[in-house]
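In: My questions concern the predicted model and sequence given below.
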Amino acid sequence: MDVMWLVFFALLGACVGSFLNVVIWRLPRGESIVFPSSHCPACGRPIRWFDNVPLVSWLVLRGRCRACHAPISPRYLLIEAATAAMVVGLYVAYYMLDLRDGLGAFNESWPTFLAHAALWCGLLACAAVDVEHWIVPLEVCWFVSLVGLVVGAVAPPDAAILPRVSPVVGAMGVAAAVGLGAAMLLTRWGLLRPSFIDADDKASTVTEESNSPGKKGRRIVAVAATKKDGINPRVEILHEVLFLAPAGALAAAVALLAAHVPAAGQWLNRLGDAGRTGPFAAHLGGFQAALVGYLVGGLWIWGMRIGGTLAFGKEAMGLGDVHLLAAVGAVTGWIVPSLTFFAAPVLGLLWGLRLMLSRRQRELPYGPWLAVAAGAVMIFHDPLLAAMQAAFHISPAP
């Protein structure tokens, strides 16, 4: 049975990788991923179905367009192969090597597996776009986050590996989400102003000719806003603090209400009691766990962005990284993005050390390090957590 699933997921992964190539090419250029159909970037001629078979077509055509013979980047082949390998590798890690405790058999936990596979595919797409353009495609993050929230709510509770949260913490997460929604409406109505609004043309992106050998066209390079751009980053970042204020206020209000009004705390506990509310409690708990993971993941990076900007007077991090780690949390819960937050800088420092030793100047944005760290933490979650519990003398959760 495992062999059959491995073959199936290899084929499925290659097909998904073919679609990811469309996403990676079109989203940063503002193009639709639906229309027009796949076509040669050089001559614009539509690619026929037999020339669009994942992996096979690129090899048969030797990396060239059938019509104009223009070279087609090997990145297309690499993305398709990498996606197939990642999905197969995830299945092997979860169900053949049993690296994640609590999943059970595949027929019991397939929604969770598919959500994790979707996250890995999304991380690959975001990392590829970030490396080339220094931006994170938010649409990918939003889609993965939605998948995580839906699967968290509908996945069988016994096969879910989301770290559960208490009814009070879950209610705080819902309140914070309501606060974020209110802040988005206030921004849309013009009552709240987005930060760095005057720096969009000056500092958020710079478009310049690429001087790299073999490259034509233009590339987008992210540049952090500073006072030299005619704005004060410390003042601008306060608009983001104001944006987050409704979420923080509502979450704090729920916590205070549960702590100081016994009836409110008892009602929340009854709502999450499976013995009283049956399956509703389990599905509500799964949704709240995914929602809290989304909020915690985003807050780690957003907190660093705000703190770094206030401390150094220069725009720190990017909001794309906020959405990226939030998507990780929506699928995996609050623990994985928390560990990822501390693991990603280590990978970045190792890469920086390698650049220093080789005297190369190729820098990478932070998104790929978040993606790689998140994937590693997902695989080695259980031994990492056990090591931390032993190091800090923390009792395992029941």
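Out: Ah, there it is.
In: From now on I want contacts and neighbour counts done on CA atoms only, so please keep to that.
Out: Fine.
In: Skip the chain neighbours and tell me the closest residue to Trp120.
Out: Closest residue to Trp120 apart from its sequence neighbours, by CA to CA, 6 or more residues apart in numbering: Gly375 at 6.9 Å.
In: got the contact list for the host helix or strand of the one you found?
Out: Using DSSP states H and E, Gly375 sits within helix 367-379. Here helix 367-379 makes contact (CA atoms under 8 Å, 6 or more residues apart in numbering) with 90, 93-94, 99-100, 120, 123-124, 126-128, 130-131, 136, 321, 324-325, 328, 332, 336-337, 339-341, 343-345, 347-348, 384.
In: Counting neighbours, which of the residues you listed end up buried?
Out: Buried members of the contacts of helix 367-379, scored by 16 or more other CA atoms under 10 Å, are 90, 93-94, 99-100, 120, 123-124, 126-128, 130-131, 136, 321, 324-325, 328, 332, 336-337, 339-341, 343-344, 347-348.
In: one more structure, for comparison:
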Amino acid sequence: MSFGLRLYIDFIVFLFGAVAGSFFNVCIHRMPLGQSIVNPPSHCPKCNERIRWHDNIPLVSFLVLRGKCRHCGAPISPRYLFIELLTASLFLAVWLKYEMSWLAPIYWVLVGGLIVATFIDFEHYIIPNEITYGGIVAGLALSLVYPPLQGVEEAGRSLLLSLLGAFTGGATLLLIALVGEKLFKKEAMGMGDVKFIAGIGAFLGWQASFFAIFASSLVGGIVGLVLVMTSRKGWGSRLPYGPYIALGALLWIFFGREFLDWYFNFLTG
């Protein structure tokens, strides 16, 4: 493949990611409110005017409109631009790592769920069932259809590995939640987090489940400690856990194989 063609394909992937990010913004805004993500068409939440296509171009329209509604001048959250840029960048990064493989578009599905869940959890402290149950079903189905997702060739074995990943991830985090509830006499984490890690396990397998739990606990603990030390949060304050699980899953997507190689080399000396 020539350099020019490769660059063109990469650019198309980046644009596709930006378009997907625009859709994820709709999901993030509407899902917690129980609204349809299809109807009505995009509109300003302040004046309810429908957003025309030329004001809804990913990345471009926000900059052209200077972050304001064309009709009423209400400010548009910079989060919309950020998520479009984030999604475009992650889609491109996944493509560059797994190009010429069906793993890339499959991981795009997972990355989309991670992004939507992260920003909903940040704002509302929930992860909708559409994301968690949808992730479990999608992970199982895609593992059956494309066994290399689980690193094998047989569809039946791939499905079993996907089920194992969902079960071990969900069961482990559920056990941690129950122990935490006993120790602290209050809910340690929501069931949304448990179902969320189960969905990740269905996509990535049991090793990824354990890695995501470990990484999320480590990063979440550090962030929580920093927030307490800077007086932004008090001990026992509520923190969303889903974003750190999502970060752990992303780290696995990009560096999971390298981590396993390092770990086995460490064990064997």
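Out: Structure's in. What do you need? For clarity, every value in this text was computed on a predicted model and none was experimentally measured.
In: Give the aligned equivalent of the residue nearest to Trp120 of the first structure in the second structure.
Out: Gly375 of the first structure maps onto Leu250 in the second structure when the alignment is built from TM-score structural alignment.
In: What lines up with Ile33 of the first structure in the second structure?
Out: Checking TM-score structural alignment: Ile33 of the first structure goes with Ile37.
In: do you know how far that match is from Met31 of the second structure?
Out: With distances taken as CA to CA, to the nearest Å, Ile37 of the second structure is found 7 Å from Met31 of the second structure.
In: Same question for Asp121 of the second structure.
Out: Counting by CA to CA, the gap from Asp121 of the second structure to Met31 of the second structure is 11 Å.
In: Likewise for Gly139 of the second structure?
Out: Counting by CA to CA, the gap from Gly139 of the second structure to Met31 of the second structure is 21 Å.
In: okay, the two: which has more neighbours?
Out: Gly139 (30 against 18; other CA atoms under 10 Å).
In: The more buried one: what's it in contact with?
Out: By CA under 8 Å, 6+ apart, Gly139 of the second structure lies in contact with 162, 199-203.
In: Show the buried residues in those residues.
Out: For the contacts of Gly139 of the second structure, buried by 16+ other CA under 10 Å: 162, 199-203.
In: Show me which of those is closest to Cys27 of the second structure.
Out: Among those, Gly199 lies closest to Cys27 of the second structure (CA to CA), at 18.0 Å.
In: corresponding residue for that closest one in the first structure?
Out: Under TM-score structural alignment, Gly199 of the second structure pairs with Ala327 in the first structure.
In: Please look at Ile220 of the first structure and Val131 and confirm they touch.
Out: No - the criterion here is CA atoms under 8 Å, and Ile220 of the first structure misses it with Val131 at 10.3 Å.
In: circling back to that earlier point, could you say which helix or strand holds the match of Gly199 of the second structure?
Out: Taking DSSP H and E as the definition, one finds Ala327 of the first structure inside helix 319-332.
In: mean distance, that helix to its aligned residues in the second structure?
Out: For helix 319-332 of the first structure, the mean deviation from the second structure after alignment is 0.8 Å (mean CA distance after the TM-score superposition for the first structure).
In: where does that helix sit relative to the chain's centre, distance-wise?
Out: In this view, helix 319-332 of the first structure has its centroid 4 Å away from the chain centroid, taken as CA atoms, centre = their mean, to the nearest Å.
In: now Leu162 of the first structure, what's its secondary structure?
Out: Following DSSP: H, G, I helix; E, B strand; the rest coil, the label given to Leu162 of the first structure is coil.
In: now the helices for the stretch 101-250 of the second structure?
Out: Counting by DSSP state H, counting those that start in this stretch, the segments of the stretch 101-250 of the second structure that form helices are 103-124, 129-145, 155-184, 191-204, 206-229, 242-268.
In: Out of those, which gets nearest to Ser89 of the second structure?
Out: Ser89 of the second structure lies closest to helix 103-124 among the helices of the stretch 101-250 of the second structure, at 11.1 Å (CA to CA).
In: Run through who's touching that closest one.
Out: Identification of contacts with helix 103-124 of the second structure by CA under 8 Å, 6+ apart yields 20-21, 24-25, 27-29, 32, 87, 90-91, 94-95, 97-98, 126-128, 131, 135, 142, 148-149, 200, 203, 240-243, 246, 250, 253.
In: mind listing what Pro128 of the second structure touches?
Out: By CA under 8 Å, 6+ apart, Pro128 of the second structure lies in contact with 31-32, 117, 192.
In: how about it, what's its match in the first structure?
Out: Using TM-score structural alignment, Pro128 of the second structure pairs with Pro137 in the first structure.
In: how much space between its match and Gly348 of the first structure?
Out: Per CA to CA, Pro137 of the first structure is found 21 Å from Gly348 of the first structure.
In: ok, back up a step: what about the match of Ile33 of the first structure, is that helix, strand or coil?
Out: Counting by three-state DSSP, the backbone at Ile37 of the second structure sits in coil.
In: wait, what's in contact with it?
Out: Residues near Ile37 of the second structure by CA under 8 Å, 6+ apart: 26-27, 30-31.
In: Just the buried residues of those.
Out: Among those, the ones that count as buried by 16+ other CA under 10 Å are 26-27, 31.
In: can you tell me which of those lies nearest to Glu49 of the second structure?
Out: Val26 (15.6 Å).
In: residues contacting the corresponding residue of the first structure for the closest one?
Out: Matched by TM-score structural alignment, Val26 of the second structure corresponds to Val22 in the first structure. Residues near Val22 of the first structure by CA under 8 Å, 6+ apart: 33, 38.
In: any idea which helix or strand carries Val22 of the first structure?
Out: helix 2-26.
In: Give the aligned range of the helix or strand following that helix in the second structure.
Out: Sequence order places helix 56-60 as the next helix or strand after helix 2-26 of the first structure, per DSSP H and E. Under TM-score structural alignment, helix 56-60 of the first structure corresponds to residues 60-64 of the second structure.
In: how close does the matching stretch sit to the first structure?
Out: Its matched residues in the first structure lie on average 1.0 Å from stretch 60-64 of the second structure after superposition (mean CA distance after the TM-score superposition for the first structure).
In: Identify each buried residue in that stretch, please.
Out: Buried residues in stretch 60-64 of the second structure, defined by neighbour count with 16+ other CA under 10 Å: 61-62.
In: how far does it sit from the chain's center?
Out: Centroid separation for stretch 60-64 of the second structure versus its chain: 25 Å, with CA atoms, centre = their mean.
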